[in-house]
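Novice: kindly return the folded structure for what I paste below:
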Amino acid sequence: MSLTFRQLKYFVAAAELGQISQAAIQLAISQSAITTSIRELESTIGTQLFDRSAQGVTLTHSGRNFLNHAYTILSSVDAALNMPNLEDTVTGRLVLGASYTVIGYFLPYHLQRLAQLYPHLEIQVHELNRDSIEKGLIENRYDMAVLLTSNVVNPGLAVEPFFSSARRLWVAAQHPLLKCDTVTLEDVSREPYIMLTVDEAGYTALRYWSETPYQPDIRLRTSSVEAVRSMVANGSGVAVLSDMVYRPWSLEGRRIETIQLKDPIPAMSIGLAWRKGSDIQPPMHAVREYFRHMFSASRTGLL
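Specialist: Sure, this is the predicted structure:
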């Protein structure tokens, strides 16, 4: 088995962040993809790169040595991919709308990468709810938006999804459901449920619940992801949320586990939106091509 750029990228992210879950969020991929890739890398080079614990991952002596080589390789590849070219001539300003979940858990990393790739492009970001974003795009107050594309309803908008984040059940450590071979929404309906409402999360949840004979036993509705995290970690209820907003620890330092539900739960889809018929100016084209390249490369294993 040969070493790949993808393995190096996943290894470096895990090494820098110290947690597979955090690396998965930064790279917008699943935790299992990173875990599998790192184990393949360790098998390829014949040594253990990380010590694993409940708190995360730490580099072994071999891992620290290998990290320096990984930095050198990735730096060389990045320099080759970003040689001066016509892309550097992209100038101007892009007014970008973004929803709460996107700006809080997804967009900052990509804004930093775009700033490196297009140093003469100014991106002005506005945090808004979905309805305000749609109206702003139609009325030309915003050029584009990064949002939960599965929630978009205005037919006057062009939508291009590029990333999906699976939704799983969140439970406290030692929760009885962790011992079950399979867990269904029927099982979840018997548990106190903490409902997140921000970015229409509650509406989305009730849509897939409505396709079953069951209903969640909602004990709290909140717009705060941290409140959900704390309530779940302290055993006050369970929740179904996406991997993108998952963190293994609450603010109190209590562990949160996830369970893949047997029932089909729609993934949270993230992507770009813009007004249909818009003249795609160079700033819009540059941002759209960045996301297309980033996520097509991730899917094909080039990055």
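Novice: CA atoms for contacts and neighbours, from now on please.
Specialist: OK.
Novice: pull out the buried positions in the helix or strand hosting residue 95.
Specialist: Assigned by DSSP states H and E, residue 95 belongs to strand 92-98. Going by neighbour count (16 or more other CA atoms under 10 Å), the buried part of strand 92-98 is 94-98.
Novice: how many neighbours does residue 299 have?
Specialist: Neighbours of residue 299 under the rule other CA atoms under 10 Å: 12.
Novice: typo on my end, residue 80
Specialist: Neighbour count of residue 80, defined by other CA under 10 Å: 10.
Novice: likewise residue 270?
Specialist: If you count neighbours by other CA under 10 Å, residue 270 ends up with 22.
Novice: is it in a helix, a strand, or coil?
Specialist: Look at residue 270: counting by DSSP: H, G, I helix; E, B strand; the rest coil, its state is strand.
Novice: I'd say it and residue 164 touch.
Specialist: Yes: applying CA atoms under 8 Å, one finds residue 270 in contact with residue 164, separated by 6.2 Å.
Novice: here is a second sequence; please produce its structure as well for comparison:
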Amino acid sequence: MDLDLRKVRYFVAVAELLHFGRAAEQLHIAQPVLSRQIRALEKDLDTTLFERDSHGVTLTTGGLQLLDDGRALLASADATRRRVQRSARGPHRLVVGFRAGIVVTHTVRAYGAAHPGIEVRARRVEWDDQERLILDGTVDLAYLRRPIREEGLTLLPLFAEPRVAMLPGDHRLAGKQDLVRTDLDGETWLRYADQGPDDVPIRSIEEKFEAVASGAGITLVPVSVAEQYSRPDITYVPVTDAEPDEVVLAWETARRSALIAGFVESVRG
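Specialist: Reported below is the predicted structural model:
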């Protein structure tokens, strides 16, 4: 029997909330309907997915496996829908992603001028969605910063740029002409994957600003970020022996798109 994606979507909602009532509200369906759909899915799979008792709902081993696979399955289905819709609209729009600090204006405008029938848009991406947004078709290609999960992507190395220390304005090293990494020994380092205030991961450059300005720690950023973003409570100091930041252009390997190929060639040129 084929797996019903609607039932999988219902299952994932319950599995993430571990509460049938709240999941039903989120899905805008009645709770009895949701319960019947989950029971039908368990029958389809011949597997118990949830343990239900007076203390609440928990996932079985089979349920945990379906949660992992179901999320990927739904993401793949959503990506397929986007690709089909994009194809039906015709090859008349190109969406170019970019990370903070990377200026794409010149290339985007030049490509648009050379292809007046094509609508070219730029969209910012973040460290935690840069690959996904390419693979699910939200952006057609993107200027990314390493590290990058390369599976399914083709990368064109573009350039590397120096990195500078982002420090609070009143930091002991503020005002120095330059630094080396050992000057920063003993400092608390902030990275995007780290937990920020209230255990929320730091996701954007703006959130890094807030964390640094509050004294939570320091970080290294590409020099282009320092050039584009300034605040009176933040200072930047070059770190001469910091590993350079690498920028690449990335697109989905499996896609066959004349627009993407043309844009890549314009970047090469």
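Novice: any idea what the TM-score is?
Specialist: The TM-score (TM-score structural alignment, normalised by the length of the second structure) is 0.50; 173 aligned residues with a CA RMSD of 3.8 Å.
Novice: helices and strands around the strand holding residue 95 of the first structure, which ones?
Specialist: Contact here means 3 or more CA pairs under 8 Å, 6 or more residues apart in numbering; DSSP states H and E; on that basis strand 92-98 of the first structure packs against strand 121-127, strand 144-148, helix 282-300.
Novice: what are the ranges of the strands in the second structure?
Specialist: 50-53, 56-59, 93-98, 119-124, 141-145, 153-161, 163-168, 219-222, 234-238, 245-252 (DSSP state E).
Novice: an error on my part: the question was meant for the stretch 151-300 of the first structure.
Specialist: In the stretch 151-300 of the first structure, the strands defined using DSSP state E, counting those that start in this stretch lie at 157-165, 167-172, 192-196, 217-222, 239-242, 256-259, 268-275.
Novice: among the strands of the second structure, which is nearest residue 258 of the second structure?
Specialist: strand 93-98 (10.5 Å; CA to CA).
Novice: list the buried residues in that closest one.
Specialist: Buried residues in strand 93-98 of the second structure, counting neighbours by 16+ other CA under 10 Å, are found at 94-98.
Novice: swap in stretch 157-166 of the second structure?
Specialist: For stretch 157-166 of the second structure, by 16+ other CA under 10 Å, it's 162-166.
Novice: could you tell me the end-to-end distance of it?
Specialist: Start and end residues of stretch 157-166 of the second structure are separated by 25 Å (CA to CA, to the nearest Å).
Novice: still on that earlier bit, format the strands of the stretch 151-300 of the first structure as a markdown table; extra columns: distance to residue 121 of the first structure.
Specialist: Formatted as a markdown table, the strands of the stretch 151-300 of the first structure follow (distance: least, CA to CA, whole Å):
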| stretch | distance to residue 121 of the first structure |
| --- | --- |
| strand 157-165 | 22 |
| strand 167-172 | 34 |
| strand 192-196 | 35 |
| strand 217-222 | 37 |
| strand 239-242 | 32 |
| strand 256-259 | 40 |
| strand 268-275 | 18 |
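Novice: out of those, which is closest to residue 9 of the first structure?
Specialist: Taking CA to CA, strand 157-165 is the member of the strands of the stretch 151-300 of the first structure nearest to residue 9 of the first structure, at 18.0 Å.
Novice: flag every buried residue along stretch 52-68 of the first structure.
Specialist: By 16+ other CA under 10 Å, the buried positions in stretch 52-68 of the first structure come out as 56-59, 63, 66-67.
Novice: ok so, going back, what's the most buried one of the helices and strands packed on strand 92-98 of the first structure?
Specialist: strand 144-148 (a mean of 27; mean count of other CA atoms under 10 Å).
Novice: and for that strand, what's in contact with it?
Specialist: With contacts defined as CA atoms under 8 Å, 6 or more residues apart in numbering, strand 144-148 of the first structure is touched by 94-99, 102, 130, 133, 137, 268-275, 284.
Novice: quick one: the helices in the first structure?
Specialist: 5-17, 20-27, 31-45, 61-81, 100-105, 107-117, 130-138, 185-189, 201-209, 225-233, 282-300 (DSSP state H).
Novice: redo the ones you listed as CSV? Include distance to residue 147 of the first structure.
Specialist: Formatted as CSV, the helices of the first structure follow (distance: least, CA to CA, whole Å):
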stretch, distance to residue 147 of the first structure
helix 5-17, 24
helix 20-27, 16
helix 31-45, 22
helix 61-81, 28
helix 100-105, 6
helix 107-117, 10
helix 130-138, 7
helix 185-189, 27
helix 201-209, 13
helix 225-233, 17
helix 282-300, 13
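Novice: related to what we said a few turns ago, nearest to residue 227 of the first structure, of the buried residues of strand 92-98 of the first structure?
Specialist: The shortest approach to residue 227 of the first structure among the buried residues of strand 92-98 of the first structure belongs to residue 98, at 22.0 Å (CA to CA).
Novice: wait, that closest one touches residue 132, no?
Specialist: No: with contact defined as CA under 8 Å, residue 98 of the first structure does not count as touching residue 132 (10.0 Å).
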